[in-house]
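**Q** Here you go, sequence then predicted model.
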Amino acid sequence: MDHIYQHFRNEEKQFIDQVLEWKDIVLNQYSPKLTDFLDPREQEIVASVIGENLDIKVMFSGGVQDTERKRAFIYPDYYQPHEEDFQLTLFEIHYASKFVSLQHRQVLGSLMSLGLKRSKFGDIRFYEEVVQFVCASEIADYLRANFYEIGRAKVTLKEMSVEKLIPHVEDVQEIVTTVSSLRLDVVCSAIYTISRQKIQPLITNGLVKVNWKTVDSVSFECREGDTLSVRGFGRSKLVSMEGKTKKDRFRVIIHKQK
């Protein structure tokens, strides 16, 4: 068991235990298991843990191929999975777009104010005045009956085929730089060109996430592949570490969303 944990951070142990429990359910009951929506890091963990077993397999889907948040479908090797197994529903939000401008945080906040967990929702996407979101089909009827406003704006939902989810377009800037250490405050300071004195309070106040989880320790050590986000400054990814310079600094390549 310990050989699994050694590949992950200590704070990920609880989720790994959950994945191991899902695996045991599928092995013991010999029937599939559908999870809630997982962020990309959680998907990596599930794929890694399940991948060690030849008797069961895993697939992911969030509606279309480029979705960020996806449900995992863990199944015995005899089972042939279908897209319907993921139980996904796509809603388009209709609102008075001439008078109201919606933002991601407003949509998500209003959805969760209904007493629903974030894990019941997939991607929320915008294109000009069109707003769509994916949810678990088991809450679709509840949303139809109870989701009718975002802030003070009245809204209605129209169910769409999941294949019609708005395409995701990511525009990133590649940054090649060096850092004195891989501490979270040092890395964020280099990415967002903010002094460590200014970035540290953002971290300790819970405004910084690593791999979609809040991290409030300035000395948290970043790793290659980590996705970082600072509220108000955007998201970035530590794509690779290219060794050290003669001055013993880490050379890193960053992809920062524009």
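**A** Yes, it's here. Numbers count the residues shown, from 1 in each chain.

**Q** C-alpha only now, for contacts and for neighbours.
**A** Noted.

**Q** gap between stretch 144-154 and the chain center?
**A** Centre-to-centre, stretch 144-154 and its host chain are 25 Å apart (Cα atoms, centre = their mean, to the nearest Å).

**Q** So which bits of it are buried?
**A** When neighbours are counted by 16 or more other Cα atoms under 10 Å, the buried residues of stretch 144-154 are found to be 147-148, 150.

**Q** here comes the other one, which I'd like you to weigh against the first:
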Amino acid sequence: MVEELSFLNKEEVSFYKMLEEKVLISNRRNSYEETDFLDPFWQKMLISIANKYDGVSVSFFGAFNNAERCVGVIYNDYLPVPIEDEYMSVLAFDSKFDDVKHKDVLGKLMSMGIERETVGDIIFYKDACFFSVKKSVESFLLSQFQDIRRHSVSLYSVDGEGLKVVESEKTTEVIIAASLRADLLVAKIYNIKRNIATSMISKGLMKLDYRVFTRGDRQVELPALISLRGYGRVYVDEVVGRTGSDNLKIKLRREVYS
């Protein structure tokens, strides 16, 4: 156990133990135990925990095709496979507003007292915004979510099965950087000053592969997913060559929804 948790920080160890407790309860009581929405890192950790116990399975539900954030449901193999609609809902509103972005939707939900852990992926697709939430907050949101950025909206439930066709597109570009040092790379990716990148990283505002990363002087191993609070996220794939002055040519992908 000690070796398994040695790479986690104190907060992550607490979260790991909470997931482990859910697995133990499910195994002991032969019950269904659900988590909040988990990112891919914690989905893998939950699978690792469940694999320690014979006959324990985990199903993940995220509504969208290739969903990133998913609710995990832990159960014994002999029980019926859980049904997605019992644990989460997909809500939507028509959105033809150019000024409404992902961060606006998330900010609106947070301002209403909705915890981030109860919200899954937020997708803009064909003049509408879709987002998945835990079943426990569906009724409240349907009655109270009435506007966003001064625009009046009407929230409605959507059949999640119909959203399996939603897939992300990625724009590809190449940037030039002297090295893969984190603060330098972040500055180049987001076109900000290096001292600003260094400060944001040290404050815990950067995530590397879904985990908080605070060492701006460390090299980033590729491929990697980098996100910076307020600036979005980027898939950093590989070094594709060097310039005449020996700087690195680095391929990036930015995720967009049409």
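**A** That came through, no problem. It should be emphasised that the depicted structure is a prediction, and the values quoted were computed from it without experimental measurement.

**Q** Tabulate the buried residues of stretch 144-154 of structure 1 in a markdown table, adding columns for secondary structure and distance to residue 210 of structure 1.
**A** As requested, the buried residues of stretch 144-154 of structure 1 are arranged in a markdown table below (DSSP: H, G, I helix; E, B strand; the rest coil; distance: Cα to Cα, whole Å):
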| residue | secondary structure | distance to residue 210 of structure 1 |
| --- | --- | --- |
| 147 | coil | 31 |
| 148 | coil | 33 |
| 150 | strand | 28 |
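
**Q** Give the aligned range of stretch 134-150 of structure 2 in structure 1.
**A** Across structure 1, the stretch matching stretch 134-150 of structure 2 (TM-score structural alignment) is residues 136-152.

**Q** Now do that stretch: distance from first to last residue.
**A** Taking Cα to Cα, to the nearest Å as the measure, stretch 136-152 of structure 1 stretches 25 Å from start to finish.

**Q** got it, and stretch 205-213 of structure 1?
**A** In stretch 205-213 of structure 1, first residue to last residue: 13 Å (Cα to Cα).

**Q** now swap in stretch 24-33 of structure 1 and tell me
**A** Between the start and the finish of stretch 24-33 of structure 1 there is a gap of 10 Å, counting by Cα to Cα.

**Q** for stretch 205-225 of structure 1, same thing?
**A** Note: stretch 205-225 of structure 1 ends 24 Å apart using Cα to Cα.

**Q** neighbouring contacts of that stretch?
**A** The list of residues contacting stretch 205-225 of structure 1 from outside it, by Cα atoms under 8 Å, 6 or more residues apart in numbering, reads 39-41, 182-185, 187, 200, 202-204, 226-231, 237-241.

**Q** Kindly report the same for stretch 105-121 of structure 1.
**A** Stretch 105-121 of structure 1 is contacted by residues 36-38, 124, 133-136, 139, 146-147, 149-151 when judged by Cα under 8 Å, 6+ apart.

**Q** Columns distance to residue 213 of structure 1 and secondary structure on top of those, output as CSV?
**A** Output for those, formatted as CSV (distance: Cα to Cα, whole Å; DSSP: H, G, I helix; E, B strand; the rest coil):
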residue, distance to residue 213 of structure 1, secondary structure
36, 17, strand
37, 15, strand
38, 12, strand
124, 18, strand
133, 21, strand
134, 21, strand
135, 21, strand
136, 21, strand
139, 24, helix
146, 29, helix
147, 27, coil
149, 28, strand
150, 25, strand
151, 26, coil
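
**Q** For residue 166 of structure 1, see how far away residue 121 of structure 1 is.
**A** Using Cα to Cα, residue 121 of structure 1 is found at 16 Å from residue 166 of structure 1.

**Q** Between these two, tell me which one has more neighbours.
**A** Set side by side, residue 121 of structure 1 and residue 166 show more neighbours around residue 121, with 26 against 19, by other Cα atoms under 10 Å.

**Q** Under the alignment, what does that one map to in structure 2?
**A** In the superposition onto structure 2, residue 121 of structure 1 corresponds to residue 119 when matched by TM-score structural alignment.
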